[in-house]
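Visitor: Got a sequence here, can you build the structure:
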Amino acid sequence: MSVAKKLASQTAVYGISSIVGRVLTYLLVPVYTARFAAAEYGIVTGLYAYVSFLNVVFTYGLETTFFRFANRPGTDRQLLYDRVLSLLLVSSVVLSGLLAWQAGPLLELLGLPPGHERYAVWLALILGLDAVAAIPFARLRLENKARKFAGIRMANILLNVGLNLFFIVLCPDVLAGKYLSSLQPLAARLYDPSIGVGYVFLANLAASAFTLLLLGRELAAFRFGLSLEPLRPLLTYAYPIMLMGLAGMVNETLDRILLPTWLPDNFYPGKSSLTAVGIYGACYKLSIFMSLVIQAFRYAAEPFFFAQSTEKNSPATFAMVLKWFTICCAVIFVGVSLNLELLAELFLKRAEYREGIAVVPVLLLANLFLGVYWNLSVWFKLTDKTYYGTYIGAAGAVVTIALNILLIPVLGYMGSALATLVCYFLMAAICWWLGERHFPVPYPVGRLLLWLLVAAGIVALGWFVAPENYWVRHAWHLGLCAAFVGLLVLVEKPQRVLARR
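Guide: The predicted structure follows:
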């Protein structure tokens, strides 16, 4: 039980910072949806979709590789740190320079409106800075310095949010004379209305640069040393991780890239394809409640799984972790799905954004299966068979591409959401099936699938049997949430189970 407590405490630290940070960031959604039309927000959504791909390219699997090799007996962790960070530093400078140099042609290739080249340059710098910060952050996780890791992440988010509010809300309002008229000369010098949504990227750039300053101690311990021969085994391990990550990004973000291309003209009457991307992107944000739990869990679980790999009872530990992770995510799925009306009113300020909320339960369930997949993927990471992750990710990417192309013309962005759900479910199923043959773990698969079916049934009941009265409807939804949690407690008896462990 001490092992589970250690993972839970680490997840709590990462989780609190992740949850608080993501909530603060999420509070920008009502700002964006109030200040920008859906078409403008579609530019942000589209560009950040490409950034997700490029983040994988910039780090090319070296973060997970660092964990794996650092836990091998006899490894000089400082030397490993120097070599990996040296390689990332050189590649980040080269890649950022290439992206900035080709900003104009790239925007044209991506089909985005002309005149936004500076946005691409800023994003190139963000990608480079974040890639360089990845290994110092990984070192903090390896050394179990969760509080420092969380503190720096929080500082990054607070600065990002603060700058967004300053440039997107405060400066325009001051210049419009809504308040603080005495600050108009200062606001006029600092604020350029022509930048518009570009301030979203500028705030991100400033926060990324500030993060490197906060990682000063970790960077000061770094000594540049680039020698390709010792890096070969690292790159051999890393490149399947990168390919797996690229496939994962296809599954996670390709829908927002394909929507403008495959959505038929006037599919949504009176709305452009970029507007549809903006609506879908804003509604996608409502699935954050699942993704932030998965992110927090991954921060703690990846080094935990590697550290536990040599323990005799590690398979039982991995099974227990998956069980309670899935149950907790099922509660989130039910709670958010049945209270979407309230959340949409709170965060999606313009009515045009709320037209797409039906995709949210589908995306929540999809992200739940993604979290299950990350749990199950421990087998190929511990057995150094990372190429299986590439195969699984590639299979998921094929499914994502095919279903998006087939379903977008018929169902619009709901087709993209369903494609994401099918993809992540199949990835989790294939990973479990292969894992049973290479690294057997006694996962309670049947029991967990039953709970997920019950959760999906309760959500469907809440959506399709909805009283017309506003207050009665919300009381009904809250009652269904309470019933699901009560059933879980009654059947699983978590306190007694944990006590016996």
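
Visitor: Please make it C-alpha for all contacts and neighbour counts, starting now.
Guide: Will do.

Visitor: Spatially central, which residue of this protein would that be?
Guide: For the chain, the residue lying nearest the average C-alpha position, counting by Cα atoms, centre = their mean, turns out to be Ser291 (5.7 Å).

Visitor: What about the closest residue to it other than its chain neighbours, how many residues nearby?
Guide: Nearest residue to Ser291 in three dimensions, chain neighbours excluded: Asn367, at 6.3 Å (Cα to Cα, 6 or more residues apart in numbering). With neighbours defined by other Cα atoms under 10 Å, the count for Asn367 comes to 27.

Visitor: structure for this one too, so we can compare:
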Amino acid sequence: MGEGFDTYMTLVKHSLIYFIARGLSGLINLCAIGVYTRLTSPEEFGKYVMVLAVVEFVNAVLFHWIRYGILRYSQRYTEDQRGIFLSTIATLFFIMFIFTLILSQLVLWVLIDLGKWGELWQIGLVLLWIMAWFDLNLELLRADLSPGTYGWMLLGKSVLTFICIIVMLNFDMGAKGFIIGMMTGMLFPLIFVMKRNWKGIRIPVIDPNICKQMITYGLPLTITFSMHFVMVSSDRLILGWIRGPDESGLYAVAYDLTQQTLLLVMTIINLSAFPLVVHALENGEIAETHKKLQQYTTALFFVSFPATAGFIVLAPGISRLFLGPDFLDVAFTIMPLIAFTAFLEGTKQYYLDLSFQLGQRTWFQIWPNIIAACANVGFNFLWIPKWGVLGAVYATIVANLMAIVMSWFIGRKIFPLPFPSKEILKIVLATLMMVFILKPLATYSGFLILFTQIVLGLFIYISVGYVLKIGGYHRYFKNILGRMTRKR
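Guide: Coordinates of the predicted model:
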């Protein structure tokens, strides 16, 4: 049990740090949504989310492939090769920086007359560069198994962004204030990690072999996650185009509040566990890789099932607490559906897609995402004119279901993933018990009431899970308690 326990405790330690960092950051972002919706109109928020959707899409297409290569290959290069590895990454980023600068000027000067949107898009270009560099630095910290620095950087960004946007909104800067606030919030944390992350780099220096690895591994993932951004962002853009920025803003607030909350818990497990899985696989430890994947899968669904069910049940109280009055009517209607959508999205992204990434056959990951993204865009154009925001939600649900089915069918032939069906059944039973208790209490709202509901739900779920011995976690709890008792 010694080695297995050490592996588990490493996972727990990293998960705890990521949970604190991501949890506090997510809590700040959730509170921020509540404040923003009371300081701005749906129209101004809609303009901001439309610009942000384009920025995130371009970031995914042109910069994310470098991020994926960092996570996959960082541990392959020793101290002797570290300098050339980092220099290659920095040079590749600089090349994409120049490319986006030229491309943006062509768009602004030749192809499109943006009119009143022109200033927003130019500021959005600067946001793109800062966001891409910030993401690269975060990924480097994650790949180097430095969750502490990662956490401080993420928290710093959230706090500073929150403060800066509030200041901007109080000066009536509207959508422009959101963008400037985001840029400021990312710039200051970057100052403190630049020397640590990029010491000794040389630009322009590129190792052809490293560059080839980065492109071969990262490009398919870039196409894949670009299609993911199409699924997430196309509804906002199409809503804004067909129904106006105000409806896009109403939809985006409800969507972000729900998705950020639920994907947060799944992201934490992935952040802490995936580098450990890759490390075992790189060392040729097949049995250990399978064992860690088993632990990872159980942990992923152990947190995502009850989180999704709890959010669906408590959605009315959550929306009343966090959102301004102008945003409530739409939120009541779509938040339970978006919670289900977020679960589907997280299951594909953090479970099924591992088959392609661990099997290094990421090109095959492209097709489910391309087909689902195209279907999502088509359904949006078909259903948004008819049902508005509900049409956008329906389109996303159907597209995610299509992506899940295709990813499972293709991925199982590349790198079969463990599916602990017995543990999943226990998780479902514990979740149903939690929902049964919480459902009669869902009509009440307020901060203390919501806090009590969450604590009660957690207590019921964990208690039932302990009795059912989900994932064997009860043994580790007993072991930890035993160690604490012996120390006393």
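
Visitor: Drop the TM-score for these two in here.
Guide: Scored against TM-score structural alignment, normalised by the length of structure 2, the superposed chains reach a TM-score of 0.83; 463 aligned residues with a Cα RMSD of 3.3 Å.

Visitor: quick one: the residue nearest to Ser291 of structure 1 and Met290 touch, right?
Guide: Yes - here Asn367 of structure 1 reaches Met290: they are 6.4 Å apart, a contact under Cα atoms under 8 Å.

Visitor: ok so, going back, ok, the residue mapped onto the residue nearest to Ser291 of structure 1 from structure 2 - contacts?
Guide: In structure 2, the residue paired with Asn367 of structure 1 according to TM-score structural alignment is Ala342. Residues counted as contacts of Ala342 of structure 2 (Cα atoms under 8 Å, 6 or more residues apart in numbering) are Thr258, Gln259, Leu262, Leu263.

Visitor: can you pick the most crowded of those?
Guide: When the contacts of Ala342 of structure 2 are compared by neighbour count (other Cα under 10 Å), Thr258 ends up highest, at 29 neighbours.

Visitor: and it, what element?
Guide: For Thr258 of structure 2, the element it lies in under DSSP states H and E is helix 245-282.

Visitor: And that helix, how far out from the chain middle?
Guide: What separates the centre of helix 245-282 of structure 2 from the centre of its chain is 3 Å, taken as Cα atoms, centre = their mean, to the nearest Å.

Visitor: what's the angle between the next helix or strand after it and helix 245-282?
Guide: Tracing the chain past helix 245-282 of structure 2, the next element assigned as helix or strand by DSSP H and E is helix 286-322. Angle, helix 286-322 of structure 2 to helix 245-282, by axes from the mean of the first three to the mean of the last three Cα atoms, to 10 degrees: 160 degrees.

Visitor: tell me which residues of helix 286-322 of structure 2 are tucked away?
Guide: Within helix 286-322 of structure 2, the residues that qualify as buried are 288-290, 292-322, counting by 16 or more other Cα atoms under 10 Å.

Visitor: Burial check on the aligned partner of Val293 of structure 1 in structure 2, number of neighbours?
Guide: Taking TM-score structural alignment for the superposition, Val293 of structure 1 sits opposite Val265 in structure 2. For Val265 of structure 2, the number of neighbouring residues by other Cα under 10 Å comes to 21.

Visitor: what comes up buried for the one helix or strand the match of Asn367 of structure 1 maps to?
Guide: Element membership for Ala342 of structure 2, per DSSP H and E: helix 328-347. By 16+ other Cα under 10 Å, the buried positions in helix 328-347 of structure 2 come out as 328, 330-332, 334-347.

Visitor: Could you give me the buried positions within the helix of greatest length in structure 1?
Guide: Longest among the helix segments of structure 1 by residue count, using DSSP state H, is helix 228-262. For helix 228-262 of structure 1, a neighbour-count test (16+ other Cα under 10 Å) marks 234-235, 237-260, 262 as buried.

Visitor: Stretch 133-148 of structure 2 too?
Guide: Taking 16+ other Cα under 10 Å as the neighbour-count basis, stretch 133-148 of structure 2 is seen to contain the buried residues 133-145, 147-148.

Visitor: Among the residues you listed, which lie within helices?
Guide: Using DSSP H, the members of the buried residues of stretch 133-148 of structure 2 that fall within helices are 133-143, 147-148.

Visitor: of all the residues you listed, which comes closest to Lys426 of structure 2?
Guide: Closest approach to Lys426 of structure 2 among these (Cα to Cα): Pro147, at 30.7 Å.

Visitor: who's in contact with Ile135 of structure 1?
Guide: Contacts here follow Cα under 8 Å, 6+ apart; on that basis Ile135 of structure 1 touches Leu62, Glu63, Phe66, Tyr81, Val84, Leu85.

Visitor: Format those residues as TSV; extra columns: secondary structure.
Guide: Compiled in TSV, these are given as follows (DSSP: H, G, I helix; E, B strand; the rest coil):
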residue	secondary structure
Leu62	helix
Glu63	helix
Phe66	helix
Tyr81	helix
Val84	helix
Leu85	helix
